[in-house]
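1. Let's see this in three dimensions:
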Amino acid sequence: ITKHLADASPRGNMVFSPLSIYAAVALLAPGAREDTLDEILRLLGVRSRDELEDLISRVAADALKDQSGSGGPSVAFACGVWNDKARPLKTAYRETLVGTYKAKSRAVDFRGNAGKAAQQINAWVARVTGNLITAVVSPKSFCPATDVVLFC
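-> As a prediction, this is how the structure comes out:
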């Protein structure tokens, strides 16, 4: 991944989070079945969906806790799942994302108003990162086939 990202922007600075990549892939697991689920679990190094959910719950509750109030590190980590309003997420999937994975879940209009969808996503990213990151998508980030966008 590092080489691919560096090759894409050889003269620019690069920052990426392996934890964010892990978390984004983990967000796929609650909605996956059979071979796809097996492949995701193998990639993430866990044996079952339950083991993955337990790991994610512990990391979200402990390792990513903001400890700045007690002199520790200030931590901001957020995951978001944005679906097109014409393609609602299944209730059980949404509940797992929000409850177990602590992800934000919102429906937007990728197809009918890509500009507003990009604005909503970018506003959320700016808010959860304390304006350290102000934009991650543009209206051109979405195509007519865009149903879901994951951010971590």
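
2. alpha carbons only for contacts and neighbour counts from here, please
-> Noted.

3. wait, doesn't K102 sit right on L64?
-> No - contact criterion C-alpha atoms under 8 Å: K102 and L64 do not qualify, at 11.3 Å.

4. Compare these two and say which one has the larger neighbour count.
-> A side-by-side neighbour count of K102 and L64, using other C-alpha atoms under 10 Å, places K102 first with 18 against 15.

5. Spit out the contact partners of the more buried one.
-> For K102, the contacting residues are 60, 78-79, by C-alpha atoms under 8 Å, 6 or more residues apart in numbering.

6. Make sure S138 is actually in contact with K116.
-> No - S138 is not in contact with K116 according to C-alpha under 8 Å; the separation is 9.6 Å.

7. residues in contact with stretch 72-92?
-> 23-24, 64-68, 102-111, 121, 128-129, 146-152.

8. next structured bit after the longest helix anywhere in the chain?
-> If each helix of the chain is counted by residues according to DSSP state H, the longest one is helix 114-128. Next along the chain after helix 114-128, taking DSSP states H and E as the criterion, comes strand 148-151.

9. Which elements pack onto that following strand?
-> Where contact means 3 or more C-alpha pairs under 8 Å, 6 or more residues apart in numbering; DSSP states H and E, strand 148-151 is packed against strand 80-84.

10. Quickly note the distance from R47 to D54.
-> For R47, the distance to D54 equals 12 Å [C-alpha to C-alpha, to the nearest Å].

11. here's the other one to compare against:
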Amino acid sequence: MRFLLHLGSNQTNLAFSPLSFHYVLVLLAAGATGDTLNQIVSFLGPSGGMAHASLASHAASAFLARGNGSEPDVRCGVGVWVDSSLQLRPAFADMVTSQYNATAQAMPFQEKPDKARVEINRWFEDKTGGLIKELMPEG
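-> Sure thing, here's the model as predicted:
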């Protein structure tokens, strides 16, 4: 709730998707270990990390897959981007794509930040059917 209050502090209208927040936290948990993992799982709630991972994976396959023919038409884009100077663990990158219907890739944030911004914005525009055109504005 503190996070939501912070997000809406300068806004007159605010819409958000609890499923999206849950989804991102589960992705973070999938790549975390030790105290960080324990904190995320504790924040997610008493069901435990595996239950939350199962829910997010099910949502990805059942509700967020494009062209599934179900109503309403739900569009969601979830991705993990890291600077091209870093490398994601292959097992994590595979899990992101196979279990969570998300993307995981490197971007030239340090060398060409505007190019990375444009590519990510294009990706989100495509994933949301043009509903989100500029997730990351210039600057």
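
12. ok, back up a step: looking at the contacts of K102 of the first structure, spot the one nearest P30 of the first structure.
-> Checking the contacts of K102 of the first structure against P30 of the first structure by C-alpha to C-alpha gives C79 as the nearest, at 14.4 Å.

13. That closest one and Y22 of the first structure: what is the separation?
-> 11 Å.

14. And the two? Which one has more around it.
-> Taking other C-alpha under 10 Å, C79 of the first structure and Y22 do not tie; C79 has more neighbours (20 against 14).

15. just so I have it, where are all the strands in the second structure?
-> Using DSSP state E, the strands of the second structure run over residues 79-83, 103-107.

16. For the last one, which helices and strands make contact with it?
-> For strand 103-107 of the second structure, the packing partners by 3+ C-alpha pairs under 8 Å, 6+ apart come out as strand 79-83, helix 90-100.

17. tell me which residues of it are tucked away?
-> Applying a neighbour-count criterion of 16 or more other C-alpha atoms under 10 Å, one finds 103-104, 107 buried in strand 103-107 of the second structure.

18. Excluding covalently adjacent residues, which one is nearest to Y23 of the second structure?
-> Take Y23 of the second structure and drop its neighbours on the chain: the residue closest to it by C-alpha to C-alpha, 6 or more residues apart in numbering is A56, 5.5 Å away.

19. Test my guess that the one you found contacts Y100.
-> Yes - A56 of the second structure lies in contact with Y100 (C-alpha under 8 Å); the separation is 6.9 Å.

20. joint contacts of the two?
-> With C-alpha under 8 Å, 6+ apart, A56 of the second structure and Y100 have no common neighbours.

21. Find the residue at the geometric middle of the second structure.
-> Central residue of the second structure (C-alpha atoms, centre = their mean): V78, 3.6 Å from the mean position.

22. what separates the closest residue to G8 of the second structure other than its chain neighbours from M107 of the second structure, distance-wise?
-> Of all residues not flanking G8 of the second structure in the chain, L14 sits nearest, at 6.1 Å (C-alpha to C-alpha, 6+ apart). Distance of L14 of the second structure to M107 of the second structure, computed by C-alpha to C-alpha: 30 Å.

23. got it, and I120 of the second structure?
-> For I120 of the second structure, the distance to M107 of the second structure - C-alpha to C-alpha - is 9 Å.

24. Same check on S98 of the second structure?
-> In this view, S98 of the second structure and M107 of the second structure are 20 Å apart by C-alpha to C-alpha.
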